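Need coordinates for the following:
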Amino acid sequence: MSEPDSMDTPAPAGPVLALDTATSAVVVGIVDDGVTLAERVVHDHRRHAEVLTSLMQQVLAEAGVTGGELSAVVVGTGPGPFTGLRVGMATAAAYADALGLGAYGVCSLDAIAAAVDESGEVLVVTDARRREVYWARYRDGRRLAGPQVSAPDAVVIGEAVVVAGTPEFTDRYDLAVSAVTVPTAASLTAVADLGAQPGPLTPLYLRRPDAVLLKDQRRKSLLP
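Got it, this is the predicted structure:
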């Protein structure tokens, strides 16, 4: 979670569009002054591109908000799989640019941790595929370690007392399991530094995409 800088300005007033495609779910919502006006969550990693735009239209309609009434766009920047993450970030950037709004990127693991309403150190783990997880550890809203990608058994648990994130992995640890599995629109907005000048959206891939790795493997196979 970012620290405010000397260039901070008053946070934009008005509804915020928040979205995240860094996990297997597509999360889209409208948040105004900490209150979620509308939210949609679809768990299907194969349909990120297909459902994202329609979900945005649905939450705007339900919240009774037009694009011109939005004050900012917040998007999860991962870590997450290459294709799904690109869908959300490209959509957020294009939508914000079309409306002349600031687009604010936040670490998706930070947003998951912010949605956990329990005291003590929090471990967040999400599916990185290839039998690995993305993980980070938090206390009182501050990131202590990560984000990193590793095998589930290599995660540094530290003093964590609760784990949140992808259910297929959270039950591997001898910790209390939170019901929070993905970011929420409210938690994405909560960790965004809306009082700062928006910078470029930078994805947290933590490793190269499969296509690049496959290309490298083929290149090596041609070497004498």
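
switch to C-alpha atoms for all contacts and neighbour counts from now on
OK.

How many residues are close by Ser178?
Counted with other CA atoms under 10 Å, the neighbours of Ser178 add up to 20.

if I pick the closest residue to it other than its chain neighbours, what's in contact with it?
For Ser178, ignoring the flanking residues on the chain, the nearest one in space by CA to CA, 6 or more residues apart in numbering is Ala164 at 5.0 Å. Applying CA atoms under 8 Å, 6 or more residues apart in numbering, we find Ala164 in contact with 112-113, 116, 122-125, 170, 177-181.

and Ala164, which of the three is it?
Put simply, Ala164 is strand when judged by DSSP: H, G, I helix; E, B strand; the rest coil.

most residues in a single helix of the chain, which one?
In the chain, with assignment by DSSP state H, the single longest helix is helix 82-99.

Going toward the C-terminus from it, what's the next helix or strand?
Next along the chain after helix 82-99, taking DSSP states H and E as the criterion, comes strand 102-106.

What are the contacting residues of that next one?
The contact list for strand 102-106 (CA under 8 Å, 6+ apart) reads 1, 71-78, 92-93, 96, 188, 191-194, 197-199, 201-202.

Stretch 67-76 now?
12-22, 60, 88-89, 92, 96, 99, 101-108, 111, 188-189, 192.

Buried subset of those residues as a PyMOL selection?
Buried residues among the contacts of stretch 67-76 (16 or more other CA atoms under 10 Å), as a PyMOL selection:
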select buried, resi 15+16+17+18+19+20+21+22+60+88+89+92+96+101+102+103+104+105+106+107+108+111+188+189+192
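
before we go on, could you also do this sequence so I can check it against the first one:
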Amino acid sequence: MLLLAVDTATPAVTVALHDGVSVLAAESQVDARRHGELLLPAVDRVLAGAGRALGDVTGLVVGVGPGPYTGLRVGLVTAAAFGSTLGVPVHGLCTLDGLAYAAGLDEPFVVATDARRKEVYWARYADSRTRLTEPAVDRPADITAELAGLPVVGAGGVLYPEAFPDTRAPEHQSAAALASLAAERLAAGDTDGFLPPLPLYLRRPDAQVPKNYKVVTPK
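Predicted coordinates:
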């Protein structure tokens, strides 16, 4: 097994290579505006750092979000292209699950990431491997009472400490955690734990056609 994991659903552009036993190499850069520029060079460096070639990869792992429209597409399209070229499976995982796995908590908690527009993407977990709710998007103030007393993992807690006073690490997504979670599920034969490698947006894209848009047609 040689899994190449990528995730661009958050400001972190993150890549990792996993051999089914451990992470061989990983790299993350936090830059919300340069996913397209940073991802492929990071893949090259991770492969080189592990002394492997792209052709050695036996499976792709990709974070499917939730996340902003543009950044999320970069990782998904890249994983789909690699999977098609190599003829290997592409395993989708919820981005929030990667953060939960990295947290390593064995108590109930919440993962919350930045959804922009003063909102967060979030889900509740029983422990680092067990998600209890489907991902949702809400304003922090609207879910404070519902989540009272629960630790919060991710950038959402850092951005909105008044709503989430008990913030835990990590703040950013890690493809190393995503790859480790995928390797664990594959080793256990848990294929139901994967999602289709399709974007989980939860809301309409930020870019919209302007109201009262005037269509100009040739005479």
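
Take the contacts of Ala164 of structure 1 and keep only those in helices.
Among the contacts of Ala164 of structure 1, the members that lie in helices (by DSSP H) are Ile112, Ala113, Thr170.

The second one contacts Asp140, doesn't it?
I take that to be Ala113 of structure 1. No: here Ala113 of structure 1 does not reach Asp140: they are 9.5 Å apart, not a contact under CA atoms under 8 Å.

Gly67 of structure 1 corresponds to which position in structure 2?
Aligned by TM-score structural alignment, Gly67 of structure 1 pairs with Leu54 of structure 2.

Over to Gly120 of structure 1?
Gly120 of structure 1 maps onto Glu107 in structure 2, by TM-score structural alignment.

give me every residue that touches the residue most central in space within structure 2.
Centrality entry for structure 2: nearest residue to the mean C-alpha point is Thr95, 2.9 Å, by CA atoms, centre = their mean. Under the criterion of CA under 8 Å, 6+ apart, the neighbours of Thr95 of structure 2 are Asp7, Ala9, Gly63, Val64, Gly65, Pro66, Gln173, Leu178.

And those, which two are furthest apart?
Using CA to CA, the two most remote members of the contacts of Thr95 of structure 2 are Pro66 and Leu178, lying 14.3 Å apart.

List the buried residues of stretch 66-82 of structure 2.
Quick answer for stretch 66-82 of structure 2 (16+ other CA under 10 Å): 66-76, 78-80, 82.

no no, stretch 46-64 of structure 2
By 16+ other CA under 10 Å, the buried positions in stretch 46-64 of structure 2 come out as Val46, Leu47, Val57, Thr58, Gly59, Leu60, Val61, Val62, Gly63, Val64.

Next one: the first one from Ser180 of structure 2, what distance?
Computed with CA to CA, to the nearest Å, the distance linking Val46 of structure 2 and Ser180 of structure 2 is 15 Å.

Ok, Val153 of structure 2 next?
18 Å.

The aligned partner of Glu134 of structure 2 in structure 1: which element?
Glu134 of structure 2 maps onto Gly146 in structure 1, with residues paired by TM-score structural alignment. Assigned by DSSP H and E, Gly146 of structure 1 belongs to strand 142-150.

Return the set of buried residues in that strand.
So, applying 16+ other CA under 10 Å, buried residues of strand 142-150 of structure 1: Arg143, Pro147, Gln148, Val149.

With structure 2 overlaid, report how far it is off on average.
Superposing on structure 2 places strand 142-150 of structure 1 at an average distance of 1.3 Å from its equivalents, by mean CA distance after the TM-score superposition for structure 1.

what distance separates that strand from the middle of the whole chain?
Average the C-alpha atoms of strand 142-150 of structure 1, do the same for its chain, and the two points are 14 Å apart (CA atoms, centre = their mean, to the nearest Å).

Kindly report the same for stretch 106-124 of structure 2.
The answer for stretch 106-124 of structure 2 is 12 Å, by CA atoms, centre = their mean.
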